[in-house]
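[1] Provided below are the primary sequence and the corresponding predicted coordinates.
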Amino acid sequence: MMPGPNTVAFAATVASAATAASVASVNNNNDDDERILDRDETLSSLPPEWPEYLTDAIAERASGGNETIVVLDDDPTGTQTVYDLPVLTEWSSEIIEDEFDRGTPAFYIMTNSRSFAPADAAEANECIARRLLSAAKSRNRKLSIISRSDSCLRGHYPLETDTLARTLREEADDDDNSIIDGLILAPFFHEGGRLTLNDVHYVAEGNKLMPAARTPFARDAAFGFSRSNVREYVEEKTHGKIRRDDVVSISLHDLREGGPPRVREKLNELIDGRPCVVNAVSVRDMEVFALGMMRAEEEDGKRFLARTAASFVQARIGLPKRPLLGADVINNNHRRVDDDDATKSDGVEGEGKKRGGLVVVGSYVPKTTAQLERLLRIDGLEAIELDASILVDDDARRGPALDDASERAERAVSSGRTAVVYTSRTLLTGRTPSESLSIGNVISDALVRIVSRLDEEAPPRFIIAKGGITSSDVATKGLGIRRAVVLGQAAPGVPVWRIGGEGKFPGTSYVVFPGNVGSNDELAALVERLST
């Protein structure tokens, strides 16, 4: 896959951006970037946060103009920091235009493109961008696109951002400033313990800060990487077209001592899609950056495209933190839903309370496996294991295995017990990244079939899907969701959707549990809380 035009545009301004020299610079990196740090010691040594409370000022700017913010989410877990925002799971012109007509200032489109082959991911991003631009222009709205992806640096980068930048340029009118000045890279995710410090991205594990390249996420069969320094990561992923030294850095010093004015000043240096990494270890850090970026856009005419994790979205729209949802809210699935309000009660109290819950686990990351092991220790669950090798390789046994699993799940839910449907824990991979993605999709399709067979007249008390591809496919193929509303979070970093009227089990809560989030006890604790 050739690099996109924004990568090429910037790389062309760097005379010495030869691939061999670039790769050499990565190989000559500072080994301190891959050193494990003590979390408490490291954070206590930092300068104090910027003192001003910024959330209200950001919210006023975000909602007070004619701008529509659209988050393209490459799996459903990106809603893990927001609430009261709609999520679209398809991108027809009709549904996009309808959302604009609702006057929604910010909404998500779940692309699930992390599960796509590269060509399909590029096609989806281009199609969505063109339809968004058409809807925005016809309504005289300014459009801001955020490409939300993994806080552990997995996903189709730089393919997706290059595609978006090219499409914005191709669709621009003569008087429309749609050329992207800078690409913002902000992988910070507070609830997941994903921190960026001195340009190095870390994953918190207990009191240790583990460089991202030393975690299992970096060994992903489709999206693996070798460098934790985000500037070196850019060089690695662009195959040397952009060197680490040409990536601008917004440091913690900039954020905490210079504040929004310093951010604005540094962002004005960006031209031709030049990438910029944002360091952040707190939500306030990200808010300082967001306000500085908004000022550069509004007052200096700059244009940015953002590739970020979930915390950036919360900061960009000025959304205050809200308490976690209680079990009574999540379990309140006896509601009717119409086109205008996804949470109108039908006045029926207690209906469905005797039904059991449903948990679907497809993610293979070590954290999910540890959480599953803890969950299965709970008495009274119906544990339904699907042999992944049968699903992938054994046509004769696949059908009967799914029939048996479906029947067991329905019996458990109807009898008031929670069914846990999960795949065997041996990770199956292909010879290429594309083959590995295809295997994952075959397994996910099997899980979807079980969900789709549940009795439509008797919804589970709650539905939890564990893992990105799994939760996306369950939402769209198993539950038929076209539009949902994010209610909030069931646990830190664990979003809850209210299923829209067109879906199976309308009004029911759908819990999207990311594969790489939470302690080993988090999933079990949530199931116990919702089952009480």
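    Yep, it's here.

[2] C-alpha only now, for contacts and for neighbours.
    Fine.

[3] where does the residue nearest to the spatial centre of the chain land in three-state SS?
    Most central in the chain under C-alpha atoms, centre = their mean is G78, positioned 2.8 Å from the mean C-alpha point. Going by DSSP: H, G, I helix; E, B strand; the rest coil, the secondary structure assigned to G78 is helix.

[4] what's the distance between it and Y108?
    With distances taken as C-alpha to C-alpha, to the nearest Å, G78 is found 9 Å from Y108.

[5] C-terminal to the longest strand seen in the chain, what's the next element?
    When the chain is parsed with DSSP state E, its longest strand is strand 483-491. Going down the chain from strand 483-491, the next helix or strand is strand 494-499, by DSSP states H and E.

[6] next SSE after that following strand?
    strand 509-513.

[7] Compute the inter-axis angle for that next one and strand 483-491.
    60 degrees (axes from the mean of the first three to the mean of the last three C-alpha atoms, to 10 degrees).

[8] Which neighbouring elements make contact with strand 509-513?
    On a contact count with 3 or more C-alpha pairs under 8 Å, 6 or more residues apart in numbering; DSSP states H and E, strand 509-513 meets strand 463-466, helix 468-473, strand 494-499.

[9] now these in CSV, with distance to V448?
    Putting these into CSV (distance: least, C-alpha to C-alpha, whole Å) gives the following:
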stretch, distance to V448
strand 463-466, 10
helix 468-473, 6
strand 494-499, 16
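
[10] try this one side by side with the last:
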Amino acid sequence: MLQPSVPVPVPLTFPDRHTLPPVREVSASEVAAAVAGGARLVVLDDDPTGTQTVADVPVLTRWTADDLRWALRQDSTAFFVLTNTRSLAPEDAATRNREVVRALAQASAAEGVGYVLASRGDSTLRGHFPLEADVLAQEVPVDGVVLVPAYIEAGRLTADSVHWMRAGDGSMLPVGDSEFAKDATFGYANSRLPEWIEEKTGGRVAAGDVLRITLDDLRLRGPQHVAALLGSLRDGRPAVADALCDDDLRVLALAAASAEAAGVRLLYRCGPSFVRARAGQSARAPLGAAELAAFRRAGDTPYGLIAVGSHVGLTTRQLDRLRERGGITGFELDVPALLDEQRRSAHIAEVARAAAEALAGSDVVVTTTRSVVTGADADDSLAIARSVSAALVEAVRAVSAARRPAFVIAKGGITSSDIATEGLEIRRAWARGTLLPGIVSLWEPESGPSAGVPYIVFAGNVGDDDALADALDLLRSR
């Protein structure tokens, strides 16, 4: 077996715009026309934040055949199935992916609607790769796996097959040099995607065997050329695609639709932005005050509940800015107490009781301890994260039962998934749009106990330092 490449420090410079080929403009309507009446794009989302680039798209947190049939019947070119696998151990993530696609096959046959799969992963390259792609390709054999991690609004961009992220000072940083690459569970070393694939597959796939779709392919040669490249894929060969803007992704989407129509079977492993392009949607303006008011029903209080589980540095800075603006009451779940079986239940109950009382007179923030507690290895660290997330969910459930909030903001991927499914019992919802441009999604629960409570899915790794406070200000506009 090939051995994975040993990372060698190589100076990487983000390309100067003057050296780049001109953008090939493609409208969302062109893509929408190409995919109309074709196979539905079904996005298996490893946490709920993938909905942050789309609008008026169904979201499922359960995947029975009946739930999937409901989604297939909706007037939408795509829908999301929230698998939350990023929070699971590898074997559990594999099992969940199999469950979804097997139920989807039943639903598809019953409704007579075809589908194409996208495995939505993190734009900073965290998550169960290649595991999820491998499992899905076993269940639904494909000719190629197309990796498109770009997230345009958040500044996660790919050029010359190197993946970049915008740092806090506005500079571009190779993702392999970021805090996300040091993740206790999903860490990595390479920023160049072919080498990253070799690294993550343990050498099973050599970097030189990865098909590269470059900016020259997308911008100079165009959709027909890219469709031919995709058509050359066989036996699940991976491809990686550059993208610096939505037009690049729409060229890829047009090419993919053409290749699929010619019988090429593709599986996508992508960040949020490719979903929007492949669904034939364009970026939309954030939701306004009138639209936000229309999603909300009268509750027990005009104030909202903010639950913060993410521990990345950006989230902590956003939380600090939120506190600086004032008007909130804060409570903290102490992680050492949560990991102590004798103290856990009483601690959660006390925090929830106090938070529910405070919700009568102010917006309330419930956080977990800001310092990260890790285990002996990646699996142990993931188990700790799950335990802490479960405690936050239990607290949110108790607060909501005691006093129904006007809205709920969940900060962090695992956090927002667990609160949606367990804390608020959301089964089916619509992703209606964003509060901030392309980065904070608002869900409207379709039915159940949380109907009328707007649910805001806020990833831990997006926005500037003021983004959380800005989102709350928008929701306070009554």
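    Ah, there it is. These numbers were taken from a predicted model, which means no experiment stands behind them.

[11] Drop the TM-score for these two in here.
    Here the TM-score for the pair of chains, by TM-score structural alignment, normalised by the length of the second structure, is 0.96; 475 aligned residues with a C-alpha RMSD of 1.7 Å.

[12] What sits closest to whichever residue in the second structure pairs up with E160 of the first structure if chain neighbours are left out?
    Under the alignment by TM-score structural alignment, E160 of the first structure pairs with E132 in the second structure. In this structure, E132 of the second structure finds its nearest non-sequential neighbour in A94, 6.4 Å apart by C-alpha to C-alpha, 6 or more residues apart in numbering.

[13] thinking again about what came up before, would you mind telling me which of the helices and strands packed on strand 509-513 of the first structure is nearest M294 of the first structure?
    strand 494-499 (26.5 Å; C-alpha to C-alpha).

[14] whereabouts in the second structure does that closest one align?
    Residue span in the second structure matched to strand 494-499 of the first structure, by TM-score structural alignment: 440-445.

[15] Can you get me a residue count around the counterpart of I306 of the second structure in the first structure?
    Aligned counterpart of I306 of the second structure in the first structure: V359 (TM-score structural alignment). Burial of V359 of the first structure is recorded as 22 neighbouring residues (other C-alpha atoms under 10 Å).

[16] who does the host helix or strand of V359 of the first structure touch, helix- and strand-wise?
    In the assignment (DSSP H and E), V359 of the first structure maps to strand 358-361. Counting contacts by 3+ C-alpha pairs under 8 Å, 6+ apart, strand 358-361 of the first structure packs against strand 419-423, strand 463-466.

[17] Which positions within the following helix or strand past the longest one qualify as buried?
    It stands for strand 419-423 of the first structure. With elements assigned by DSSP H and E, the helix or strand that comes after strand 419-423 of the first structure is helix 433-452. Residues of helix 433-452 of the first structure classed as buried under the neighbour-count rule (16 or more other C-alpha atoms under 10 Å) are 433-434, 436-441, 443-452.

[18] Okay, angle between helix 433-452 of the first structure and strand 419-423 too, please.
    Helix 433-452 of the first structure and strand 419-423 are oriented at 160 degrees to each other (the same axes, to 10 degrees).

[19] So what touches helix 433-452 of the first structure?
    For helix 433-452 of the first structure, contacts defined as C-alpha atoms under 8 Å, 6 or more residues apart in numbering pick out 115-117, 221-223, 360, 362, 388, 391-392, 402, 405-406, 409, 421, 423, 428-430, 469-470, 473-474, 477-479.

[20] make it 7 Å
    For helix 433-452 of the first structure, the external contacting residues (C-alpha atoms under 7 Å, 6 or more residues apart in numbering) are 115, 117, 221-222, 362, 388, 391-392, 402, 406, 429-430, 470, 473-474, 477-479.

[21] wait, what's in contact with the equivalent of D84 of the first structure over in the second structure?
    Residue pairing (TM-score structural alignment): D84 of the first structure is matched to D56 of the second structure. Taking C-alpha under 7 Å, 6+ apart, we find D56 of the second structure in contact with 430-433.

[22] What sits closest to D56 of the second structure if chain neighbours are left out?
    R432 (4.6 Å).

[23] Pretty sure A55 is one of the things the one you found touches, is it not?
    Yes - at 4.7 Å, R432 of the second structure counts as touching A55 under the criterion of C-alpha atoms under 7 Å.

[24] Please identify which of the helices and strands packed on strand 509-513 of the first structure is closest to R243 of the first structure.
    The nearest among these, by C-alpha to C-alpha, is helix 468-473 at 30.9 Å.

[25] The closest one aligns to what range in the second structure?
    The aligned range for helix 468-473 of the first structure is 413-418, by TM-score structural alignment.

[26] For that stretch, give me the average deviation versus the first structure.
    Plainly put, stretch 413-418 of the second structure ends up 0.3 Å away from its match in the first structure on average once the two are laid over each other (mean C-alpha distance after the TM-score superposition for the first structure).

[27] who's in contact with that stretch?
    Counting by C-alpha under 7 Å, 6+ apart, 47-49, 84, 87, 309, 389, 393, 410, 457, 459-460 sit against stretch 413-418 of the second structure.

[28] any idea how far L233 of the second structure lies from V264 of the second structure?
    8 Å.

[29] Give me the common contacts of the two.
    Common contact partners of L233 of the second structure and V264 (C-alpha under 7 Å, 6+ apart): D143.

[30] so what's the aligned residue in the first structure for L193 of the second structure up against?
    L193 of the second structure maps onto V230 in the first structure, with residues paired by TM-score structural alignment. V230 of the first structure makes contact with 199-201, 277, according to C-alpha under 7 Å, 6+ apart.

[31] rerun that using 6 Å as the cut-off
    Contact analysis of V230 of the first structure by C-alpha atoms under 6 Å, 6 or more residues apart in numbering lists 199-200.

[32] what's the answer for R284 of the first structure, then?
    Contacts of R284 of the first structure by C-alpha under 6 Å, 6+ apart: none found.

[33] go with 8 Å
    49-50, 54.

[34] Checking T158 of the second structure next. Helix, strand or coil?
    T158 of the second structure - assigned by three-state DSSP - is strand.

[35] Now do it: how many residues are near it, please.
    When neighbours are counted by other C-alpha under 10 Å, T158 of the second structure registers 28.

[36] and it, what pairs with it in the first structure?
    Match for T158 of the second structure (TM-score structural alignment): T196.

[37] what's the spacing between that match and M286 of the first structure?
    11 Å.

[38] any shared contact partners between those two?
    A280.

[39] Which strand or helix spans the closest residue to I145 of the first structure other than its chain neighbours?
    Excluding the flanking residues, the one nearest I145 of the first structure by C-alpha to C-alpha, 6+ apart is V70, at 5.0 Å. Secondary structure assignment for V70 of the first structure, by DSSP H and E: strand 67-73.

[40] Understood, closing this out.
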